[in-house]
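A.B. asks: Generate coordinates for the sequence data below:
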Amino acid sequence: MNRISYFDNARAILIYLVIVGHILSKFIDDNHLMGSIYMFIYTFHMPAFTLISGFFAKKIYESGYLLKVVKKLLLPYILLQIFYSFYYYYIFHDSIEFSLFIPRWALWFLLSLILWNILLFFFGKMKFGLPIALIISILIGYDESVSEILSLSRTFFFFPFFLVGYYLKTEQLLKLKTRTHVIVGTLLAMFGFIIIYYFIPIEQHVWLLGKRPYAEMTTVPLEWAWLGRFIAYIAMAITTYMFLTLVPNKRRFYTSIGAVTISIYLLHMVVVRIFYDSPIKVYIDETKQYWIIFILAACILFVLSRKPIVTLVDRICTMPSKKKASQID
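C.D. replies: Here you go, the predicted model:
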């Protein structure tokens, strides 16, 4: 397996699904199939992204690594937090709610990525670190003070996947590309989607976000909320495994996009927000031509992955460094 192609393929597919998911979010209550696709995507796309990020954090105990990660991510977060606050205010007349402590929309991932690396420094060599991280995540859902502030709720929710990625070795990932694993992954994809389509109401997607404490989002009695998160973890672990078995391990036409996913992630919110108030959305609402969503997401991905745009983002968001912001490895 070509390691670089495999991970670039995974990142490229995942960033496409991120864009699809954000566009689909406006249609999940109108069409059952779109809602099921949305929920299926959300069972694995952020867990897989987080796991891959953890896989490339193996230098965590090298001198200066943690500080370098913080510097690389903190400046883009601050700049884009300011930009999106004023962008939404002046263009879309949203209320001006600027705060460095409450991430705007998808910027939570940058802040969580910083915090995951900090947590990893303490958990990486801890005996039973993974079960402890899982227990903390499950219990912390009961603490109503842990919410969107500093992206703490999502940070603890997805951290077990980051930790798993850190623990994984290359040879373990190699085994996922055997014929047996690919067949199992394919069957899991089919059965997983069927289960979601026929048995899981769209309202249950809140369990996949890790965004809020149980008291604000639970669809079950509060004393059983821990079980809801535990079941969500099982589903997400299975579908993340499914995704990793199905990622191509050879170079594809989209492989190069995987090297610039952070730049795309940072900018796609600009375009998607425009779409929400566009005639295209109105047209899709009226005609139910939902296939347009997937074509539109591909177009956004293509445009934002062009070299001039990536270079511009790198120049704006990086401190003086020989490495690009798009490479968070």
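
A.B. asks: switch to C-alpha atoms for all contacts and neighbour counts from now on
C.D. replies: Will do.

A.B. asks: in stretch 272-282, what's buried?
C.D. replies: Residues of stretch 272-282 classed as buried: V272, R273, K281 (neighbour count, 16 or more other CA atoms under 10 Å).

A.B. asks: Keep only those of those that are in helices.
C.D. replies: V272, R273, K281 (DSSP state H).

A.B. asks: and which of the residues you listed is nearest I102?
C.D. replies: Distance to I102, by CA to CA, is smallest for R273 among those, at 18.5 Å.

A.B. asks: Second input sequence below; structure requested for side-by-side comparison:
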Amino acid sequence: MSKNTKEQEIPYSYLVDNIKIFLIFLVVFNHIIAFQLVKADQVVRFVWYGITIFHMPAFIFISGYLSKKPQDVMKNVKNLLIPYILGYTLTWAAQIWLGNKMDYELLRPSGTVMWYVLALFAYRLTIEAFGKIRFIVPLSIIFALWAGTRMEFSTFLSASRIVVFFPFFVAGYLWKSEYTKVIRKFKGKIVVALFVIILLFVATNYMIGNNIPVDLFRGNHSYLASGMDNVEGMVVRGMMYLISFTVIFALLVLMPDKRHPFIFLGRNTMGIYFFHYPIMILMNGLMILNIPQLMNVWALFGVSVLFVLILGSLPVDWVYTNVMGLITFILFKREKKVEDEGLEDEYDSEEEDRFAVLAQRRMAIEELAATWDTSFDAEEKEDHEEGQS
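C.D. replies: The predicted structure follows:
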């Protein structure tokens, strides 16, 4: 293994596991409270806004951090594009089964959570090129702020979200474990925690107090489509970048880097993400989320914990992994060694012939030069003998 490859491989620490567990819980919790409870409880709405500001940016940052190895296109097709198609189809099927109308728009994954998987597929295909650009993080932020002024960045292929969240992915890609070691030496952890809480409190108050839609933090639409002018939209989205990066750094400082009995959940987040939303759609359609006992933030907190524990369990992960493996086995041919049709030999022989001709010419030149030297020495010797006589 080359030195460069070793440098690209970041050890998967318990810190990363714990951050992923925390963030996937927030994803599940934020989705389940959005169905009914956010509409009924203003305090929950406040919490919902606060989580939405940073939870996907932080998740995408970690995804970028874990994408440092050289990317394989076919591997990403199998691990991301196929789950994207199946996850979208599962969500669509849940809506249709409930009698709801939902057009099957695979290239426009609004109404599902699978946009993240599509975005991750796009990021991993391009990150090795974009990661080499100088100042790529600030440049991508500037581009994302500008993209919000353009209507063409929309839900089609999640173009808007891919652009808006790319700065977090590339920042994670460029982040080094050495940076984490440095910032984790900071002693004032309580100060960091209080600062983040106050920052989120102020930002959420500003958003709700000014009737700014949460869609702006989701990055799914232009500023105008979110009911804002371009200047205000850029300011608020810029605020989202500032707050999100601050929270990400705080997570790297505050989250424990220790093993615990549920550490395996950090490595099984894909199954949680894949299954949780279709199940919630079914629960909501069957009026389960309207039960008075579940119209309570602590009850839904507990339900979210159960979602994470069950869907992240080893049996569910085994089912998810093997079903995906079976599908890719059916769809894709086994990798075989390409049959040698002699083209390389033909080109190699031409190359060898060319070198042979050059070698022959060089040998002829050297022989001719040697002949000249011999003739010159003979003439010089003859002249010298004549001079002595």
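
A.B. asks: ok, back up a step: pipe the ones in helices among the buried residues of stretch 272-282 of the first structure into TSV and attach distance to Q289 of the first structure per row.
C.D. replies: Listed next are these as TSV, based on distance: CA to CA, whole Å:
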residue	distance to Q289 of the first structure
V272	18
R273	20
K281	10
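
A.B. asks: Report all helices and strands that the longest helix seen in the second structure contacts.
C.D. replies: Criterion DSSP H: the longest helix present in the second structure is helix 343-388. Judged by 3 or more CA pairs under 8 Å, 6 or more residues apart in numbering; DSSP states H and E, helix 343-388 of the second structure is in contact with no other helix or strand.

A.B. asks: can you tell me how far the aligned residue in the first structure for H55 of the second structure sits from L222 of the first structure?
C.D. replies: Using TM-score structural alignment, the equivalent of H55 of the second structure in the first structure is H45. For H45 of the first structure, the distance to L222 of the first structure equals 27 Å [CA to CA, to the nearest Å].

A.B. asks: Looking at the two, which is more packed in?
C.D. replies: Between H45 of the first structure and L222, counting by other CA atoms under 10 Å, H45 is the more crowded of the two (24 against 14).

A.B. asks: Just list the residues touching that one, thanks.
C.D. replies: Residues in contact with H45 of the first structure (CA atoms under 8 Å, 6 or more residues apart in numbering) are L14, L17, V18, T240.

A.B. asks: Which contacts among those residues does the second structure share?
C.D. replies: Among these, the ones whose aligned partners also touch in the second structure (both residues aligned by TM-score structural alignment, their matches' CA atoms under 8 Å) are L14, L17, V18.

A.B. asks: most surrounded residue in those residues?
C.D. replies: That'd be L17 among these, by other CA under 10 Å, with 23 neighbours.

A.B. asks: What helices and strands are in contact with whatever helix or strand that residue lives in?
C.D. replies: Assigned by DSSP states H and E, L17 of the first structure belongs to helix 3-24. Applying 3+ CA pairs under 8 Å, 6+ apart, we find helix 3-24 of the first structure packed against helix 32-42, helix 45-55, helix 261-276, helix 291-304.

A.B. asks: Can you say which of those is nearest to E171 of the first structure?
C.D. replies: Across those, closest to E171 of the first structure is helix 45-55 (CA to CA), at 12.4 Å.

A.B. asks: Next, the angle helix 3-24 makes with that closest one.
C.D. replies: 150 degrees (axes from the mean of the first three to the mean of the last three CA atoms, to 10 degrees).

A.B. asks: average distance between helix 45-55 of the first structure and the second structure?
C.D. replies: Taken against the second structure, helix 45-55 of the first structure registers an average deviation of 0.7 Å after superposition, with mean CA distance after the TM-score superposition for the first structure.
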